[in-house]
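*Asks:* Requesting a structural model of the entry that follows:
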Amino acid sequence: MKIIVFLFISFLRTVLSSSPSPKYDSIFSFGDSLADTGNFLLTGALAFPVIGQLPYGETFFHHATGRCCDGRLVLDFIAEAYGLPYIPPYLALAKGGKFEHGVNFAVAGATALDAKFFYDRKIGQILWTNDSLSVQLGWFNKLKSTLCSSKQDCANYFKRSLFLVGEIGGNDYNYPFFVGGTIKQLKAIVTGVVETIAAATSLLIEEGAVELIVPGNLPIGCNAVYLTLFRTPNKAAYDQNGCLKAYNGFSKYHNSQLKLALEKLRQKYPHAKISYADYYGAAMRFIHAPQHYGFSEGTSMACCGGGGPYNFNNSARCGHTGSKACLDPKSFANWDGVHLTEAAYRHIAMGLINGPFSTPPLTFTPIKLI
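*Replies:* Model (predicted):
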């Protein structure tokens, strides 16, 4: 019996030592400021964008990178977990960027719907960028020809790639909300936003993607910008965490519609693995118990801002004159009133990679637990 056990253990050691550890070879990312690692800056969309200056980037990189954060994003933590370098922005290609481990097409301010949708409704002038999801897919198609030459070649290349379709869609609601749109009015466009995200996911699968993560929206009712703009003396408008119930309800509505759309895609493409990333649930975990996750300053107060009850002041936003950053960003979940801190993004990434906020779970075990 001991000999059999010894032989079995020896066999396992031989198999494990001879087989490479399975992992993703590359990551392709689409989305908005929650995922942008520099594309927005490289478009030259603004003469002096504050995200290109400190305090943005101060925590980890110690210089501004074009990320709307003090440090790393969910995408960065996923890359780290699977032993990959940080995924470079697509627009760095012209500057000699290296793309063997994937490309990031996300652009801060991007929408799922094309910019024309917003211009037709007379609010296009407030868009940060016209590089919507369809533009990013166009970039992907342009780059694809340099990665693989045939459908089979692409299938072989992409089968070990992870595709992140978002987060995208949040700005489709932010822009109208910030100029006076109502929840009822915005609910009317949710179907269009979700269909656009689903269509992009479908297109990527047709191009050879087999493993995709599609994130839902964050709980916007807990964000400093919403808490500031839509502040009300009506205590019944807030939940036990101090978040605006109606706006969180809107996020949940978008997410429920997105999950239904992804289920239809799973039926259409049974060979593909389409995971829904529950950003909402992952964030609510630390919003509900901030101290448990190291956020001694709570989760509604922005680290970097120009004052006000939530330290968000639209006339003195983070990086602008009149604002200043907190001394310890890791004790805050909210970075600049709109975006989260590296510490918050890390907890969300952990929830996706280690569970339980990615449904179904990711295929490969991370090389490095984050």
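*Asks:* Every contact and neighbour count from this point should use C-alpha atoms.
*Replies:* Will do.
*Asks:* in the stretch 251-370 of the chain, which spans are strands?
*Replies:* 273-277, 358-359 (DSSP state E, counting those that start in this stretch).
*Asks:* Turn the ones you listed into JSON lines, including mean neighbour count.
*Replies:* Putting the strands of the stretch 251-370 of the chain into JSON lines (neighbours: other CA atoms under 10 Å) gives the following:
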{"stretch": "strand 273-277", "mean neighbour count": "25"}
{"stretch": "strand 358-359", "mean neighbour count": "20"}
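*Asks:* possible to save those strands as CSV with distance to R346?
*Replies:* CSV is the format used below for the strands of the stretch 251-370 of the chain (distance: least, CA to CA, whole Å):
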stretch, distance to R346
strand 273-277, 14
strand 358-359, 15
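*Asks:* Which one of these lies nearest to S315?
*Replies:* S315 lies closest, by CA to CA, to one member of the strands of the stretch 251-370 of the chain: strand 273-277, at 33.7 Å.
*Asks:* tell me which strands and helices that closest one is in contact with?
*Replies:* Packed against strand 273-277, as judged by 3 or more CA pairs under 8 Å, 6 or more residues apart in numbering; DSSP states H and E, are the following elements: strand 211-215, helix 245-268, strand 358-359.
*Asks:* contacts for that strand?
*Replies:* With contact meaning CA atoms under 8 Å, 6 or more residues apart in numbering, strand 273-277 is reached by 210-216, 259, 262, 265-266, 352, 357-362.
*Asks:* From the residues you listed, keep the buried residues only.
*Replies:* For the contacts of strand 273-277, a burial check counting by 16 or more other CA atoms under 10 Å picks out 210-216, 259, 262, 265, 352, 357-359, 361-362.
*Asks:* Pull out the buried positions in stretch 189-197.
*Replies:* Quick answer for stretch 189-197 (16+ other CA under 10 Å): 190, 193-197.
*Asks:* sorry, back to before: a markdown table for the helices and strands packed on strand 273-277, including distance to K330?
*Replies:* Formatted as a markdown table, the helices and strands packed on strand 273-277 follow (distance: least, CA to CA, whole Å):
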| stretch | distance to K330 |
| --- | --- |
| strand 211-215 | 23 |
| helix 245-268 | 24 |
| strand 358-359 | 24 |
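*Asks:* Nearest to F40 among those would be which one?
*Replies:* strand 211-215 (20.5 Å).
*Asks:* now the nearest residue to T299 once chain neighbours are set aside: how far from I287?
*Replies:* Excluding the flanking residues, the one nearest T299 by CA to CA, 6 or more residues apart in numbering is A333, at 4.9 Å. Per CA to CA, to the nearest Å, A333 is found 8 Å from I287.
*Asks:* Next, the second sequence, to be compared with the first:
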Amino acid sequence: MNASENYDGVIFSVARSPVLDINFFMKRATRMENSFLFLGDIEANDIGYALTQGKSIEEVQTYVPLITRAQIRVARELIRMGATRLIIPGNAPLGCFPYILTALHSNNSRDYDELGCLKSVNDLIVSKNDYLQQAIRDLNLEFPNIIINYGAIYDGTLEVIRDASYGPNGELALLACCGTGGKYNYDSKRFCGSPQVPVCRYPNQYIFWDGIHFTHHAYSRIETILIEPALRTLGCTRSVNSTTSNLSASV
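*Replies:* I've put the predicted structure just below:
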């Protein structure tokens, strides 16, 4: 767990983090009351890696209730610690990600949508996101005095991909910036950071950094699409510290 120096953000960006320090939030209960919390996209690995390891769409669909219950449990625990405003995001359109497109490549053009994304995978994600939204509605009934919103990362990501696809660098929309080989510049055996794996010269022209994660520029665009409207519904305002560009929201 890494917190920014002025404690206006926290990111869990360590693969397979085994234990999170729950005391971090408990000690900041008062701050949580006056801020909004954005729960990270915690289930992408459960779905994405299962698919790349040969699990069928039908089998992965059975994981959805378990994944959703875990997300709701996290939200409920944070509310009991003092959180009053939460955004629980859905999943991004994994069928557009280079690592999924590479692993589940199909020679049938009908398996892809107009953007070049795998329809079956994105249909799974839409179904999963619908399930989560119902769970959020139920959670709102459980905590009527708490603001709990759904974060439409799926829609925001598709908007960014669509804009890029029809832009001057449309051929880069589904390619990894840092990678090598194949149609999508992604090779799971020669991952970004491996010896002799190049990095693109202009990352801001790409949506995907390493085939699994977005570039900083793409994250910024998705954040603008997703967070700006949410701040209004959460009754928050944006404040930007002069020494950091991290988002901080308070009443």
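*Asks:* Now the TM-score, please.
*Replies:* Once superposed, the chains reach a TM-score of 0.88 (TM-score structural alignment, normalised by the length of structure 2), with 242 aligned residues with a CA RMSD of 2.4 Å.
*Asks:* related to what we said a few turns ago, need the buried residues of stretch 189-197 of structure 1 in CSV (columns: distance to F163 of structure 1 and secondary structure).
*Replies:* Formatted as CSV, these follow (distance: CA to CA, whole Å; DSSP: H, G, I helix; E, B strand; the rest coil):
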residue, distance to F163 of structure 1, secondary structure
V190, 23, helix
V193, 19, helix
V194, 17, helix
E195, 18, helix
T196, 16, helix
I197, 13, helix
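*Asks:* tell me which of those residues is nearest to F118 of structure 1?
*Replies:* Nearest to F118 of structure 1 out of the buried residues of stretch 189-197 of structure 1 is V193 (CA to CA; 12.4 Å).
*Asks:* so that closest one makes contact with G169?
*Replies:* Yes: using CA atoms under 8 Å as the test, V193 of structure 1 is close enough to G169 to be in contact (6.3 Å).
*Asks:* Could you list the residues in contact with stretch 111-120 of structure 2?
*Replies:* Here stretch 111-120 of structure 2 makes contact (CA under 8 Å, 6+ apart) with 57, 95-97, 101, 161-162, 165, 174.
*Asks:* Stretch 152-163 of structure 2 now?
*Replies:* Contact partners of stretch 152-163 of structure 2, identified using CA under 8 Å, 6+ apart, comprise 89-93, 115, 173-174, 207, 218, 221-222, 225-226.
*Asks:* go again using 10 Å as the cut-off
*Replies:* Taking contacts as CA atoms under 10 Å, 6 or more residues apart in numbering, the residues outside stretch 152-163 of structure 2 that touch it are 41, 87-94, 96, 114-115, 117, 122, 125-126, 129, 133, 164-165, 167, 169-170, 172-174, 206-208, 214, 218-219, 221-227.
*Asks:* I79 of structure 2 sits in which helix or strand?
*Replies:* In the assignment (DSSP states H and E), I79 of structure 2 maps to helix 64-81.
*Asks:* can you name the residues of structure 1 that that helix overlays?
*Replies:* Counting by TM-score structural alignment, helix 64-81 of structure 2 lines up with residues 190-207 of structure 1.
*Asks:* Alignment lookup: N129 of structure 2 to structure 1.
*Replies:* With TM-score structural alignment as the criterion, N129 of structure 2 matches N255.
*Asks:* Same check on F36 of structure 2?
*Replies:* Using TM-score structural alignment, F36 of structure 2 lines up with L162 in structure 1.
*Asks:* what about the spatially closest residue to that match that is not a sequence neighbour, neighbour count?
*Replies:* Once flanking residues are discounted, L162 of structure 1 sits nearest to I27: 4.7 Å by CA to CA, 6+ apart. I27 of structure 1 sits with 26 neighbouring residues when counted by other CA atoms under 10 Å.
*Asks:* Let me know the distance separating T341 of structure 1 from I348 of structure 1.
*Replies:* 11 Å.
*Asks:* meant to ask about L362 of structure 1
*Replies:* Relative to I348 of structure 1, and taking CA to CA, L362 of structure 1 is found at 14 Å.
*Asks:* Can you report how many residues neighbour the aligned residue in structure 1 for L158 of structure 2?
*Replies:* L158 of structure 2 maps onto M284 in structure 1, with residues paired by TM-score structural alignment. Using other CA under 10 Å, M284 of structure 1 is surrounded by 17 other residues.
*Asks:* How about Y202 of structure 2?
*Replies:* 8.
*Asks:* Per the alignment, name the residue of structure 1 opposite it.
*Replies:* Using TM-score structural alignment, Y202 of structure 2 pairs with D328 in structure 1.
*Asks:* so that match sits right up against C303, yeah?
*Replies:* Yes: contact status for D328 of structure 1 versus C303: in contact at 8.1 Å, counting by CA atoms under 10 Å.
*Asks:* How many neighbouring residues does whatever residue of structure 1 lines up with Y99 of structure 2 have?
*Replies:* Y99 of structure 2 maps onto V225 in structure 1, with residues paired by TM-score structural alignment. Neighbour count for V225 of structure 1, taken as other CA under 10 Å: 25.
*Asks:* do N34 of structure 2 as well
*Replies:* Neighbour count for N34 of structure 2, taken as other CA under 10 Å: 16.
*Asks:* can you check the one 10 residues further on too?
*Replies:* Other residues within reach of A44 of structure 2, judged by other CA under 10 Å, total 17.
*Asks:* cool, I227 of structure 2 as well?
*Replies:* Using other CA under 10 Å, I227 of structure 2 is surrounded by 19 other residues.
*Asks:* now the corresponding residue of structure 1 for it: how far from T365 of structure 1?
*Replies:* Following TM-score structural alignment, the counterpart assigned to I227 of structure 2 within structure 1 is I353. Going from I353 of structure 1 to T365 of structure 1 by CA to CA gives 8 Å.
*Asks:* One more: G249 of structure 1?
*Replies:* Noted for G249 of structure 1: a distance of 33 Å to T365 of structure 1, by CA to CA.
*Asks:* Name the residues contacting each of A333 and I287 of structure 1.
*Replies:* 293, 295, 298-300, 344.
*Asks:* returning to what we had before: report all helices and strands that the host helix or strand of the match of F36 of structure 2 contacts.
*Replies:* Element membership of L162 of structure 1, judged by DSSP H and E, is strand 161-165. On a contact count with 3 or more CA pairs under 10 Å, 6 or more residues apart in numbering; DSSP states H and E, strand 161-165 of structure 1 meets strand 26-30, helix 74-81, strand 102-104, helix 183-206, strand 211-215, strand 273-277.
*Asks:* Quick check: which of the ones you listed is nearest to G308 of structure 1?
*Replies:* Between those, helix 183-206 lies closest to G308 of structure 1; by CA to CA that is 24.5 Å.
*Asks:* elements contacting that closest one?
*Replies:* By 3+ CA pairs under 10 Å, 6+ apart, helix 183-206 of structure 1 packs against helix 133-147, helix 151-158, strand 161-165, helix 170-178, strand 211-215, helix 245-268, strand 273-277.
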